[in-house]
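Asker: Have a look at this prediction, sequence included:
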Amino acid sequence: MSLDDVNVELQGRRARLKALADADVTNISEVYCMGEELGRGRFSVVRQATHLKENMGYAVKEVENESLDDEENLEALETEIKILRKLRHPHIVNLKEVVTTDAYTYIIMELLSGGELFHRIIEKGCFPEPEAQNLFAQILMSMEYLHGMNIVHRDVKPENILYCSAGSNDIKLIDFGYAGIWSAEKPLTGLCGTPDYVAPEVLTWYDEDDTGTPYGKGSDMWSMGVLLYVILSGCSPFNGEEEEQLLKLVAEAKYEFYEKEWEHVSAEAKELITKLLVVDPAQRYTMEQTLAHPWLAEAVAKARAGVVLAKSQEASNKQNAPPAPVDQTPAVRENEKESVASCTSCSIL
């Protein structure tokens, strides 16, 4: 490839990044004061930041544009942003805007200050059933919404569930870096997710020979089963010393309810887990079956009422809000296509 061809290709990628953005600036410091690091991903750093005009805190995912020279990485970022723009739910993180510079792309999201579910599990050891029911029902509300839009998260785990604030029990689902759009005509492919939580059908892509089994929403339901096991026991159902051993246990759904962790957990809760951790996705519990399970009936009703109330409050706040000031920052995002390309080549973290 000639130097001219390289420059044309780089210009094309830069144009695609600008098309994703709400604003293109010389330096992010023109708009936000960047603060402490909150976490790291494969190609990104998440930082706390303050909007200079609003004096409001946000979480900012900072992606180095050089990492997007790889077409797969760029497509994954495009998919993540396009999906985030579609979502508005009380239990899913809200996207504020996307800002680009020559060196970085910034995804600006609401700041959730209550910490990860992962850390609360470590602190508590495990959740008593009433708390676990209410927590799990909230997570199901977010997943039901996604699946209703044919979006599959593909990385449901405690680290991707954040509490809204330190004193709150309200949660939101985050991190749509692996999310994809499912359809009967074009099911999902590729190896995505985290080993402890990934579904057996997703593991069929482990050898990267493009002969795996296409999959869909059921892969999230498996992850929900693992998540419920962890919430109730404080332990993972699959405990291989080496990754290969762990993945074999997952592929065969080999796990147990050990008496020490499970003697005080009801048979109904354990039965729901066994219905979710089924190797064959056709036999695995669906979202509808999970929501209708007797163990969750009261918690699901409470969670649904909470969603309705939150949406009503949001609508009221919008109606009563003063007109927003005109933003002088040039917006460059082009008309966004409705179609969202699914990620077809992912890797386990």
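Answerer: Cool, the structure landed.
Asker: CA only for contacts and neighbour counts going forward, please
Answerer: Will do.
Asker: contacting residues for residue 279?
Answerer: 199-201, 251-253 (Cα atoms under 8 Å, 6 or more residues apart in numbering).
Asker: Was I right to think residue 101 contacts residue 21?
Answerer: No. Applying Cα atoms under 8 Å as the test, residue 101 and residue 21 come out as separate, 9.8 Å apart.
Asker: quick one on the thing from earlier: select from the contacts of residue 279 every entry located in helices.
Answerer: Among the contacts of residue 279, DSSP state H puts 200-201, 251-252 in helices.
Asker: Whichever of these end up buried, select them in ChimeraX.
Answerer: Buried residues within these, by 16 or more other Cα atoms under 10 Å, are selected in ChimeraX with:
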select :200,201,251
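Asker: out of the ones in helices among the contacts of residue 279, who's nearest residue 84?
Answerer: Closest approach to residue 84 among those (Cα to Cα): residue 201, at 25.6 Å.
Asker: Next up, a structure to set beside the first:
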Amino acid sequence: MIELGLADESLIDELMELTAQSIGELEIQEHFNIVKEIGRGKYGKVLLVTHGTPMALKVMPKSSTKLQGFLREYCISLHLSCHPCIVGLFGIAFQSKEHYCFAQELVIGKDLFAVIKPKQVGIPESSVKRCVLQIASALEFIHSHGLVHRDVKPENILLLDTNCCQVKLADFGLAQKRGTLIRFIRGTLPYMAPELCSVALLDNQKEVTVPPLSVEPSLDTWAFAVVIFCILTGYFPWEHCMDSDSFYLEFADWCRMKKHSYIEEDIPPLWRRFTPEAMEMFGKLLAPDASLRSAVGEVRAYVEKDWLKKDY
């Protein structure tokens, strides 16, 4: 595994260097037929275009995107795109006067966030399990190549059908090599592991006082488990994994019990809809201590078991 990771690291560096040397300049409108905009975020936007074949063109403004960041995302995405549960790439990357762009497989359908039903009801358990197995496979593939996705969330899981028979993991904008050091991040999200929240710059804070954090697959495991909770229930288990969040503290206290209790009164209220088997799974995937956290493949041991109680 270590040797493979090092080989991949060298290959990605080489890909970045070659792409930087060969990246051409052209204007989108002159070479592509723009059909419509199909996505937008902090990174920029995604356009549905045709160039002989339909494709999704990711367009990132130069004003807010460093060339190295663009090259890293493109080359990591290209390197991993052979996996059936990861969005494919066409090997087309270029720059215009104002943007960096690359072309990826067009996935016709919604993202997972769009199909989570409102009113605290997630999607059917059978669909969740189909989705979870595919994303676990994608993450294992990423981790086997010495990389960490770092942005696993429902918005980055694309559905080719509403029953989750085929899903694809997207967006490698935050992906990094395993072992990369993070000195700080800005703000927190519900998917961020407690060790990642510890290096978050909060309101009015100018620096963090903890040592830099090493990027590890356990960050993806945590986010993956939070996604499972979200798509089963339709809501987040907490706002952020910090002592100021009582929902997180309740769960962390339950996790730290020497022997997990599955008596309903001992389980935090938000988690009481889950079976003891599901709680055992969550206890492994969401261990507050990253060194005790299971790998994403642990879910396979639980897919044949019920996750939600019948009477909830």
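Answerer: On my side now, so go ahead. Keep in mind that what you see is a predicted model, and the values were worked out from it rather than measured.
Asker: Aligned counterpart of residue 277 of structure 1 in structure 2, please.
Answerer: Under the alignment (TM-score structural alignment), residue 277 of structure 1 pairs with residue 286 in structure 2.
Asker: got a list of what its match touches?
Answerer: 221-222, 225, 293.
Asker: Show me which pair in the residues you listed is furthest apart.
Answerer: Every pair of the contacts of residue 286 of structure 2 checked by Cα to Cα; the farthest is 225 and 293, at 10.8 Å.
Asker: Now do the shared contacts for those two.
Answerer: Taking Cα under 8 Å, 6+ apart as the criterion, residue 225 of structure 2 and residue 293 both touch 285-286.
Asker: Helices along the stretch 201-349 of structure 1, start to end?
Answerer: 218-233, 243-252, 259-262, 267-276, 287-291, 297-320 (DSSP state H, counting those that start in this stretch).
Asker: Can you tell me which of those helices is packed in deepest?
Answerer: helix 218-233 (a mean of 24; mean count of other Cα atoms under 10 Å).
Asker: And the strands in the stretch 1-150 of structure 2?
Answerer: Counting by DSSP state E, counting those that start in this stretch, the stretch 1-150 of structure 2 has these strands, from start to end: 24-25, 33-41, 44-50, 54-61, 89-95, 99-104, 147-148.
Asker: quick one, the fourth one and strand 33-41 angle?
Answerer: In terms of direction (axes from the mean of the first three to the mean of the last three Cα atoms, to 10 degrees), strand 54-61 of structure 2 departs from strand 33-41 by 60 degrees.
Asker: what range in structure 1 matches strand 54-61 of structure 2?
Answerer: Aligned by TM-score structural alignment, strand 54-61 of structure 2 falls on residues 57-64 of structure 1.
Asker: Redo the helices of the stretch 201-349 of structure 1 as JSON lines? Include distance to residue 138 of structure 1.
Answerer: Formatted as JSON lines, these follow (distance: least, Cα to Cα, whole Å):
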{"stretch": "helix 218-233", "distance to residue 138 of structure 1": "12"}
{"stretch": "helix 243-252", "distance to residue 138 of structure 1": "26"}
{"stretch": "helix 259-262", "distance to residue 138 of structure 1": "23"}
{"stretch": "helix 267-276", "distance to residue 138 of structure 1": "16"}
{"stretch": "helix 287-291", "distance to residue 138 of structure 1": "11"}
{"stretch": "helix 297-320", "distance to residue 138 of structure 1": "6"}
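Asker: how near is whatever residue of structure 2 lines up with residue 152 of structure 1 to residue 217 of structure 2?
Answerer: Counting by TM-score structural alignment, residue 152 of structure 1 corresponds to residue 148 in structure 2. Residue 148 of structure 2 is 6 Å from residue 217 of structure 2, where distance means Cα to Cα, to the nearest Å.
Asker: Overlap of the contact sets of these two?
Answerer: The contact lists of residue 148 of structure 2 and residue 217 share residue 178, where a contact means Cα under 8 Å, 6+ apart.
Asker: Report whether the expected contact of residue 47 of structure 2 with residue 60 is present.
Answerer: No. The pair residue 47 of structure 2 / residue 60 is not scored as a contact, 11.0 Å apart, by Cα under 8 Å.
Asker: Give the residues shared as contacts by those two.
Answerer: By Cα under 8 Å, 6+ apart, residue 47 of structure 2 and residue 60 have no common neighbours.
Asker: Report the separation between residue 205 of structure 1 and residue 218 of structure 1.
Answerer: Distance, residue 205 of structure 1 to residue 218 of structure 1, using Cα to Cα: 16 Å.
Asker: ok, now residue 93 of structure 1?
Answerer: Using Cα to Cα, one obtains 22 Å as the distance from residue 93 of structure 1 to residue 218 of structure 1.
Asker: Based on its surroundings, how many neighbours for the spatially closest residue to residue 235 of structure 2 that is not a sequence neighbour?
Answerer: Counting by Cα to Cα, 6 or more residues apart in numbering, residue 235 of structure 2 lies nearest to residue 120, which is 5.9 Å off, once chain neighbours are set aside. As a burial measure, residue 120 of structure 2 scores 13 neighbours (other Cα atoms under 10 Å).
Asker: show me the contacts for residue 120 of structure 2.
Answerer: Counting by Cα under 8 Å, 6+ apart, residue 120 of structure 2 makes contact with 233-235.
Asker: And residue 255 of structure 2, by the same measure?
Answerer: Contact analysis of residue 255 of structure 2 by Cα under 8 Å, 6+ apart lists 283, 287-288.
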